[in-house]
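Student: sharing a sequence plus its predicted fold:
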Amino acid sequence: MPQLNDVVARVTDRIRERSQDTRSTYLKRMAQAAEEGPRRAHLTCGNQAHAYAAMAGDQSRLAEGRAPNLGIVTAYNDMLSAHQPYERYPELIRETARKNGATAQVAGGVPAMCDGVTQGQVGMELSLFSRDVIALAAGVALSHNTYDAALYLGVCDKIVPGLIIGAATFGYIPGLFLPAGPMTSGLPNDEKARVRKEFAKGNIGREELMKAEMASYHGPGTCTFYGTANSNQMLMEFMGLHLPGSSFVNPNTPLRDALTVAGAEQALANTLLGNDYRPVSQILDERAFVNGIVGLMATGGSTNLVLHLPAMARAAGVLLDLQDFDDLSSATPLLAKVYPNGLADVNHFHAAGGLGYMIGQLLENGLLHEDVKTAAGDGLNRYTQEPKLKEGRVSYEPGPRASQNEKILRPVAEAFQPSGGLKQLKGNLGHGMMKVSAVAPELHVIEAKARVFESQQAVKEAFQKNEFTEDTVVVVRFQGPSANGMPELHNLTPTLSVLLDRGLKVALVTDGRMSGASGKVPAAIHVSPEALGGGPLSKVQDGDLIRVDATNGTLENLAEGFASREARQPDLSDNSHGIGRELFEPFRRVVGHADTGAAVVV
């Protein structure tokens, strides 16, 4: 393999040094737990009888304890299209285990909410905290101490990060994630975006909008744009927790089922009772997280992962900061154009060569750590291979050596741009991130007067009143994790896009989040410290001159005397009740800052 890129090596060494104490403590705890042997050996006969009572023909094999028992942690529900295919997985996994002389049980379920349903709704204020609930629920599922490995069934926004936190906490047992795959292509994403903007302008009615939305989201599987759900699937492959090439195979196909079977068989082989013990704690090291960040940059992935990755890493004793993302972004070329960064969807990306081709390109250019442990074996080079269906089983072949469509996927030498999709911004307004991969170069620097709002609904109302008539920096504050759970502000994308189409220069600055599908609007997001508690955004006033500079990485209020102003104290009483918000008041009190992952449980 070629020599590792200097920036990638330097960032990895910095993370390793920063994490020395926390990682060492974590690994000692995991080794101690692993030395105690298979979990079921520590249960009394009464404990075991309870655990096996409903397992019919598997009871004797479970009681003997000589064959692995797989625990299935599932985020299945049939409201979430990406998770509906999981309804069939447990039976398929149980059958596979039995054929291999082993057993499998559903250990527990975790909640899985759909941000597509809650966008712009009160329920979105629970979205980020659902990650911590999922981690806690995974912990409850695995606490029964009866599993030799875990299979994690989850795809979408907060579900995979929450499951990773749970998997890292139980890192002494092997784990493998089984994806469900993307839905088949429907209405092109650019056409969907056009219809949304026409609705925002008032040119079409709700009936036509609904028709377009239903043509876009039309079947089981993940939404086909490259948002957080599909960024999660990329991440699991780059970090070695999927089987190679499994991320973007459509649901309910013979290859998808064969990959599920192969995943169950791999998990059995990875247990202490199998042939090749591979606990999660050995996979999730600093190299795996660097590989994941490089994948995020090379694909122009979701801004949500800038929040999730630090929280995931902390669960494994690895400490990430925003400078790590910024430095790796500067060294990583953008190799993919997938909507909202381009016109293609993830099915087109997969057909063009997909993750296998991209990983091969990045490895050949020294931009990834090859010498890593994965759930599929040693070395990331395995993930350049392509799964094929032969006689009903998965067989691997070398992946494509050339892109099948360079409008979608390119080699490093002909990258769409020399750096990745995210940029850190710092200044007297705090620090945050901007996704620049879809933002036109002429919009990378915007200096304009501020309009200050405290909800996205207020922004939309001002738009409907035609109040935006000049270049504007839209500041939406008190949207941070302790204020209201840090909801996505995706509903602003069509509105602000219309202003750009009118020739205005517009930027968004917020302590909230944007969707993983945030596109051409320059948006400084996750600004920390958040406005609540006296963060700089709480001092901004209408008319302040704001400079958002993604070229130099700065975020500044240029108004004289800005720093000496008193912070605004908002009335947030309405944020504390309705649609379950009462239950999450303790989370809002103790949640961490956005720049360290906005985490509750780690």
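Tutor: Arrived safely. Numbering: from 1, shown residues only.
Student: make it CA atoms for all contacts and neighbour counts henceforth
Tutor: Will do.
Student: what does the lengthiest strand in the chain rub up against?
Tutor: Ranked by residue count and defined by DSSP state E, the top strand of the chain is strand 445-453. Residues outside strand 445-453 that contact it (C-alpha atoms under 8 Å, 6 or more residues apart in numbering): 459, 471-477, 505-507, 540-551.
Student: among those, which are in helices?
Tutor: Val459 (DSSP state H).
Student: so how do I select the buried members of the contacts of strand 445-453 in ChimeraX?
Tutor: In ChimeraX, this line selects whichever of those come out buried by 16 or more other C-alpha atoms under 10 Å:
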select :459,471,472,473,474,475,476,477,505,506,507,540,541,544,545,546,547,548,549,550
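Student: take the contacts of strand 445-453 and keep only those in strands.
Tutor: Thr472, Val473, Val474, Val475, Val476, Val506, Ala507, Leu545, Ile546, Arg547, Val548, Asp549.
Student: most widely separated two among those?
Tutor: Greatest spatial distance among those (C-alpha to C-alpha): Val476 and Asp549, at 17.8 Å.
Student: endpoints of stretch 576-591, how far apart?
Tutor: End-to-end distance of stretch 576-591: 15 Å, with C-alpha to C-alpha, to the nearest Å as the criterion.
Student: buried stuff in that stretch?
Tutor: Buried, per 16+ other C-alpha under 10 Å, within stretch 576-591: Ser576, Arg581, Phe584, Glu585, Phe587, Arg588, Val591.
Student: ok, how many other residues are close to Arg88?
Tutor: By other C-alpha atoms under 10 Å, 12 other residues sit near Arg88.
Student: tell me how far it lies from Leu320.
Tutor: For Arg88 relative to Leu320 (C-alpha to C-alpha), the value is 37 Å.
Student: what sits against the residue nearest to Ala550 when sequence neighbours are not counted?
Tutor: Closest residue to Ala550 apart from its sequence neighbours, by C-alpha to C-alpha, 6 or more residues apart in numbering: His444 at 5.1 Å. Shown in contact with His444 (C-alpha under 8 Å, 6+ apart): Val436, Pro522, Val548, Asp549, Ala550, Thr551.
Student: the residues you listed into TSV, with extra columns for distance to Thr224?
Tutor: As requested, these are exported to TSV (distance: C-alpha to C-alpha, whole Å):
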residue	distance to Thr224
Val436	21
Pro522	23
Val548	31
Asp549	31
Ala550	28
Thr551	30
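Student: ok, second structure coming up, stack it against the first:
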Amino acid sequence: MNNHIIEITERIAERSVSTRTCYLKKIEQAYIAGPARSQVSCTNLAHDVASASDSDKLILKQRTQHANIAIVSAYNDLLSAHQPYGNFPDLIKKSIAKKGHVAQFAAGVPAMCDGITQGQPGMELSLFSRDVIAMSTAVALSHNVFDGGLYLGICDKIVPGLLIAALEFGHLPAIFVPAGPMPTGIPNKEKAHIRQQYAEGLIDSDALLEAEVKSYHSPGTCTFYGTANSNQMLMEFLGLHLPGSSFIPPGSDLRNALTERAAERICEITALEDEYTPLGNMIDEKSIVNAMVGLIATGGSTNHTIHLVAIARAAGFIIDWDDFASLSKEVPLLARVYPNGDADINQFNLAGGVPFVIKELLALGLLHNDVSTITGQGLEAYTTMPQCTGSALTWSEITHTQDKTIIRQGGDPFAKSGGICLIQGDLGRAIVKLSAVPAAHHAITAPAVVFSSQEAVKQAFEKGRLDKHCVIVVKNQGPRANGMPELHKLMPPLGVLQDRGYNVALVTDGRLSGASGKVLSVIHMTPESIAGGFISRVEDGDIIEIDATSGTLTVSADLASRAPNVGDQQASTDQLGAGRNLFNGMRSRVISAEEGATTFQ
């Protein structure tokens, strides 16, 4: 093992002694010997079995060595990634019945599509939907009649929300069941170019829509390496998926075989069997570090500098952005998947995918192999790729990359650092993702142009006000201000400015996520504007110097002498529509982005 990885892991464990001890005590108290339903009253159990089939009733009424598995699904047919989940419950129930156990559909949880809500009022609900999903899952599991859980979710806030809740019920084993990506559409790089053409007024909305529907065109996960696909990668690094299962296409024989095997496996790791694997004990400090290493090595979504913090807190661990920064100095970039390269997630998987990345990181001593996983083996089991021959599901080891332009060996990385950097300075602490930013743009010194919304930036761009070297500052976008929406409407115009030869950068207390691209973007600024952060004191013309390599940001102004300026933020949030007023309570109690932007305290 790399000594620095060991030191960071030990640092997290030492920092978390008190919180982890409390967590383990909580899940130990929740443990039930025998089937969980044996502990409820006859009236309680009668309600549980009332709608069951006659055969399931017989099993559930026995209260003996037969498991009852909860299915919690984020299915809806609005999200392309989740539409394939429609037939999963029947497939799962049949597989579990063959083993003499029962599965019950415990709950459907809300699942919103960030792609649909980008730039819309609904995007201000997106981050908080993670905590709503966690609470919805907790409601399902609160019936206390389940011996394990299968969690069906893929996209941005959904997997973190499901996992946070599953950890709250950490005495139960858990397996996450993916559904797979859609087939490759038009190249992501071409899609980005067309968006920039539209931003410049070179094509009309009909041409833009035609390109978009060729990119997002069928059931399955979007094929760029955003938060949804980063979620799937992390589930493998955490040992919560079956090995190599993240990016197998929906509806294929292999996908169905993997779903069936996941259903069988959850029955084998309940407390009723010898391989009992409670989630709360399985996820430890080594697992958390493995997840962070995987994120850095693959150039994954910056959203996980928030979500992984919240997930770790749910398991009793305290991690922060210093940990990400320390790991990034040790972990090389081994994958280039759009927006960090030209390939999409299907091409990444064909090149060796997650199994090959894990293999190389283990060889470099950058991952802990001695962790618990749903396979009953260490992380080395995740260096294999599944295949289905006839009715037989088998795994074979990935020995080499099929395409060095997409995945590199550990000794020949794309970059020595994974590129998730911590920025500190006059405005506070923030995150930069450098893996897609050309080296020539890793530093900038330019005057600030200050805005309070991405729509205002777009209008300034269209009027030609931004045709110059500048640092775009967008304040009032943090979790307490408006739910911390993703600001992807900014990327096409800023990309155009950079292509025109201007040195530009973005500084914001908002988010950009896995689609962060070629423009230097200092995001998640903490403290946020509305919480008194100095980002609210920046004025037009202040000279901002950013050096992402050294991790510094300075402002040539006496910010301490200025009063905060959040404008009419409070007035605007008092009149929110589109459901946003229902989330006022969550905005008022949410903690900072670096603390996981969670409302659970």
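Tutor: Nice, thanks for sending it over. This is a predicted model, so every value here is computed, not measured.
Student: which residue ranges form the strands in the stretch 301-450 of structure 1?
Tutor: 373-374, 377-378, 385-390, 393-398, 422-427, 430-435, 445-453 (DSSP state E, counting those that start in this stretch).
Student: right, I mislabeled it, should have said the stretch 501-601 of structure 2
Tutor: According to DSSP E, counting those that start in this stretch, the strands that the stretch 501-601 of structure 2 contains are 504-508, 520-526, 543-547, 552-555.
Student: out of those strands, which gets nearest to Thr375 of structure 2?
Tutor: strand 520-526 (35.9 Å).
Student: over in structure 1, find the residue span the closest one aligns onto.
Tutor: Matched against structure 1 by TM-score structural alignment, strand 520-526 of structure 2 falls on residues 522-528.
Student: show residues contacting the matching stretch.
Tutor: Counting by C-alpha under 8 Å, 6+ apart, 425, 429-436, 439, 443-444, 480, 506-514, 535, 548, 593-595 sit against stretch 522-528 of structure 1.
Student: let me see the ranges of the helices in the stretch 201-350 of structure 2.
Tutor: Under the criterion DSSP state H, counting those that start in this stretch, the stretch 201-350 of structure 2 contains helices at 205-215, 227-237, 253-268, 279-282, 285-298, 304-314, 321-330, 345-350.
Student: Lys426 of structure 1 matches what in structure 2?
Tutor: Match for Lys426 of structure 1 (TM-score structural alignment): Gln424.
Student: how much space separates that match from Phe324 of structure 2?
Tutor: In terms of C-alpha to C-alpha, Gln424 of structure 2 sits 14 Å off from Phe324 of structure 2.
Student: repeat for Cys42 of structure 2
Tutor: 50 Å.
Student: next: Asp77 of structure 2.
Tutor: Taking C-alpha to C-alpha, one finds Asp77 of structure 2 at 36 Å from Phe324 of structure 2.
Student: excluding chain neighbours, give the residue nearest to Phe317 of structure 2 in space.
Tutor: Phe317 of structure 2's closest residue in space is Ser16 (C-alpha to C-alpha, 6+ apart), at 5.1 Å.
Student: just to revisit the earlier point, among the contacts of stretch 522-528 of structure 1, name the buried ones.
Tutor: Buried subset of the contacts of stretch 522-528 of structure 1 (neighbour count, 16+ other C-alpha under 10 Å): 425, 429-436, 439, 443-444, 480, 506-514, 535, 548, 593-595.
Student: ok so, going back, neighbour count for Cys42 and Phe324 of structure 2, which is higher?
Tutor: Phe324 (22 against 12).
Student: I'd guessed the more buried one sits against Gly294; true?
Tutor: No: using C-alpha atoms under 8 Å, Phe324 of structure 2 is not in contact with Gly294, being 11.1 Å away.
Student: mutual contacts of the two, please.
Tutor: Residues touching both Phe324 of structure 2 and Gly294 (C-alpha under 8 Å, 6+ apart): none.
Student: and Arg18 of structure 1, what's its match in structure 2?
Tutor: Checking TM-score structural alignment: Arg18 of structure 1 goes with Arg15.
Student: my read is that its match contacts Asp323, right?
Tutor: No: counting by C-alpha under 8 Å, Arg15 of structure 2 stays clear of Asp323, with 11.7 Å between them.
Student: which ones are touching the match of Lys426 of structure 1?
Tutor: Ala430, Gly551, Thr552, Leu553.
Student: ok, so of the residues you listed, who is nearest Ala335 of structure 2?
Tutor: Gly551 (22.9 Å).
Student: what is the neighbour count of the nearest residue to Pro438 of structure 2 once chain neighbours are set aside?
Tutor: Distances taken as C-alpha to C-alpha, 6+ apart place Lys518 nearest to Pro438 of structure 2, at 6.6 Å, with adjacent residues excluded. The number of residues packed near Lys518 of structure 2 is 21, by other C-alpha under 10 Å.
Student: Lys518 of structure 2 reaches Ala440, doesn't it?
Tutor: No: Lys518 of structure 2 is beyond contact range of Ala440, at 10.6 Å (criterion: C-alpha under 8 Å).
Student: for Leu307 of structure 1, give its distance to Leu328 of structure 1.
Tutor: 16 Å.
Student: higher neighbour count, these two?
Tutor: Leu328 (29 against 22).
Student: roughly how far does Cys421 of structure 2 sit from Thr302 of structure 2?
Tutor: Noted for Cys421 of structure 2: a distance of 10 Å to Thr302 of structure 2, by C-alpha to C-alpha.
Student: swap in Val145 of structure 2?
Tutor: 37 Å.
Student: contacting residues for the nearest residue to Val346 of structure 1 once chain neighbours are set aside?
Tutor: The spatially closest residue to Val346 of structure 1, leaving aside those adjacent along the chain, is Thr224, at 5.5 Å (C-alpha to C-alpha, 6+ apart). Residues in contact with Thr224 of structure 1 (C-alpha under 8 Å, 6+ apart) are Pro182, Met183, Thr184, Ser185, Asn230, Asp345, Val346, Asn347.
Student: next one: Phe247 of structure 2
Tutor: Pro178, Ala179, Gly180, Pro181, Gln232, Ile345, Asn346, Asn349.
Student: quick check: PyMOL command selecting the buried ones in these.
Tutor: To isolate the buried members of the contacts of Phe247 of structure 2 in PyMOL, using 16+ other C-alpha under 10 Å:
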select buried, resi 178+179+180+181+232+345+346+349
